[in-house]
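*Asks:* Let me see the structure of the following:
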Amino acid sequence: MGLLGSLAMLLSFLSILWSPALGAVSHAVSTDRARSLDALLQDYAYRAFDRPRTGISYNGKVPSNLTGITISAMRLRSGSLRNRGVNSYKEFEIPTGVVVRPYVERLVLVYQNLGNWSADYYPVPGYMYLAPVVGLLGYDASNLSATNLVELNVTTSGQPISVRFSVVRSVPVGSTARCVRFDLQGTTIFSNVTSGNVCSTNEQGHFGIVAESTAPSPAPVLQPPPASLLPPAQSPSSNGGLSNNDKMWWKIVGSVGGSILVLSLLLILVLGIRKYKRRKAMEEMEERSEYGEALQIANIGPVRAPMARGTRTPPETEIQNVD
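*Replies:* The predicted structure is shown next:
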């Protein structure tokens, strides 16, 4: 394989790594863990029901190895959810017009708050959580003893569901708070946070507020140390160094010396050009002399130059014939 072929393969590989769809692939492992957690929390949330009443929230208990996660369950009629919504269920405000597919007569909305487990189950590279991940998932309520249930498809047909976070950490300087949503396929979707730390969604899933963890921090303001902490000043003779005055003097000497050197080179160049022109003129005059009368060379001042001879061709005497 040639060099061009190798480079093409390398570029193709890099384009795959940097493609936008990589986010879903990078979450594949954590998605499996998250889906297993959903199934476990559904089981423990259903255990909270004891003669449940419709529309009442029941808090469940999680295993001891998941301390920090809170769960809750609420049983509703599908028709009532569609026509009335739910005013307040933990952080969620569910409007009217919610559609449940496949249709069931009753459903259970299981609430999750992952607390300090948020980044473990839903990591977002390059971001830090300002609010813990909360989830809302719908399940069939026909059998409250069932486990490993498949989630229903809960979506809105009108206004979105609001997720109002009550406890949100301060946004780091230079960063911006973003809503993040994780659907059941593990896709990560970002959106803007609206006033009051509210995120919006049209379907069930898991939600949080994040900020870039790699935001540049402001440059620190350096304060000069106290005079008592500064090392004692050392003279040039003690450490072999030069004082500021000596350094300034050498800079001046260097500048002057450099200027003189440049001027000298320019002068040499000018004199060389003049000498070259004179030599060229002499050569031209000598070449001309080869085709005419030989010229004598004489000194004219400091210059030797060819001169014509001092004699002239005498005129011929005109002889007239006398008859």
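*Asks:* alpha carbons only for contacts and neighbour counts from here, please
*Replies:* Fine.
*Asks:* got the contact list for residue 165?
*Replies:* Applying CA atoms under 8 Å, 6 or more residues apart in numbering, we find residue 165 in contact with 91, 131, 196-198.
*Asks:* can you pick the most crowded of those residues?
*Replies:* In terms of neighbours by other CA atoms under 10 Å, these top out with residue 131 at 22 neighbours.
*Asks:* Can I take it that that one is in a helix?
*Replies:* No - counting by DSSP: H, G, I helix; E, B strand; the rest coil, one finds residue 131 to be strand, located in no helix.
*Asks:* and for comparison, fold this next one:
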Amino acid sequence: MNVDTVRFRCGSLHRYGAQVKEFHLGSGVIVQSYAERVMVVRQNLGYNWSSIYYANYDLSGYQLVSPILGLLVYNADSDLSFGSPFELGILAIDKPIKIDFSNVTKASNITGLLPLCASFEGNGKLTLKNQVSSNVCVASRHGQFGLVVKSPQSLAVRKKMQWKLVVGCSCSVGAALGAFLLGLLLVAMFVKVKKKARMEELARRAYKEEAL
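*Replies:* Below is the predicted model:
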């Protein structure tokens, strides 16, 4: 799993948009809660972590041909070393958010199959849409996204059996999966903050020693 974080002022993000790895946010995006600054988080779950979506969403008849990419937004008004961030929403009204899978998908190795854009919502709902161009999808809000293609019949049957095992708990899938991903994010952010604090401390010590 790979996590990238970028901080923005909400006003600047709204006026100019931003590019965060595979995600292009056009101008006009709205943060759905008051905050002066936000932290935009891009997740790449890789193919190993992405496999958990087979057991928690109805992917019967389809198979992933890209890792799951996530776009999340958190408040960044306070120092992360003193408190945990809380998740905000982001909405693209005028210009949709573009997600370019070109550098992460293995769809080019599968001939004769046209990938579809998959959006994994927090309530356990899966939405499939056509691409707007080769390996490029669009979205109107934050979330988790991937590319899928129709799978062979034998694989489709197996995925359907997996879905039957978890159909009774679909209402809690989104919350549990969200909590799991947030936990991974907080661990990554904690390590990053600690590393930054250590580097600053070493720099201060070096400065003092040089002054002496």
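*Asks:* what TM-score do we get after superposing?
*Replies:* Superposed pair, TM-score by TM-score structural alignment, normalised by the length of structure 2: 0.63. Supporting alignment: 146 aligned residues with a CA RMSD of 1.9 Å.
*Asks:* which one among the contacts of residue 165 of structure 1 gets closest to residue 25 of structure 1?
*Replies:* residue 131 (24.3 Å; CA to CA).
*Asks:* which residue in structure 2 lines up with the closest one?
*Replies:* Aligned counterpart of residue 131 of structure 1 in structure 2: residue 66 (TM-score structural alignment).
*Asks:* distance of its match from residue 146 of structure 2?
*Replies:* 6 Å (CA to CA, to the nearest Å).
*Asks:* And residue 113 of structure 2, by the same measure?
*Replies:* Taking CA to CA, one finds residue 113 of structure 2 at 15 Å from residue 146 of structure 2.
*Asks:* Give me the more crowded residue out of these two.
*Replies:* residue 146 (24 against 13).
*Asks:* And the strands in the stretch 151-300 of structure 1?
*Replies:* For the stretch 151-300 of structure 1, applying DSSP state E, counting those that start in this stretch gives strands covering 153-156, 161-164, 178-182, 188-192, 198-201, 205-212, 296-300.
*Asks:* Any chance of those in TSV with distance to residue 246 of structure 1 as columns?
*Replies:* Output for the strands of the stretch 151-300 of structure 1, formatted as TSV (distance: least, CA to CA, whole Å):
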stretch	distance to residue 246 of structure 1
strand 153-156	80
strand 161-164	69
strand 178-182	58
strand 188-192	61
strand 198-201	66
strand 205-212	51
strand 296-300	55
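*Asks:* Quick one: closest of those strands to residue 57 of structure 1.
*Replies:* strand 161-164 (16.9 Å).
*Asks:* so how far is that closest one off the chain centroid?
*Replies:* 31 Å (CA atoms, centre = their mean, to the nearest Å).
*Asks:* mind listing the helices for structure 1?
*Replies:* 3-17, 22-26, 28-46, 78-84, 118-121, 236-239, 244-289 (DSSP state H).
*Asks:* Indicate which one of the ones you listed is closest to residue 100 of structure 1.
*Replies:* Nearest to residue 100 of structure 1, of all those, is helix 78-84, at 7.0 Å by CA to CA.
*Asks:* Could you give the residue range in structure 2 aligned to the closest one?
*Replies:* Against structure 2, helix 78-84 of structure 1 falls on residues 10-16 (TM-score structural alignment).
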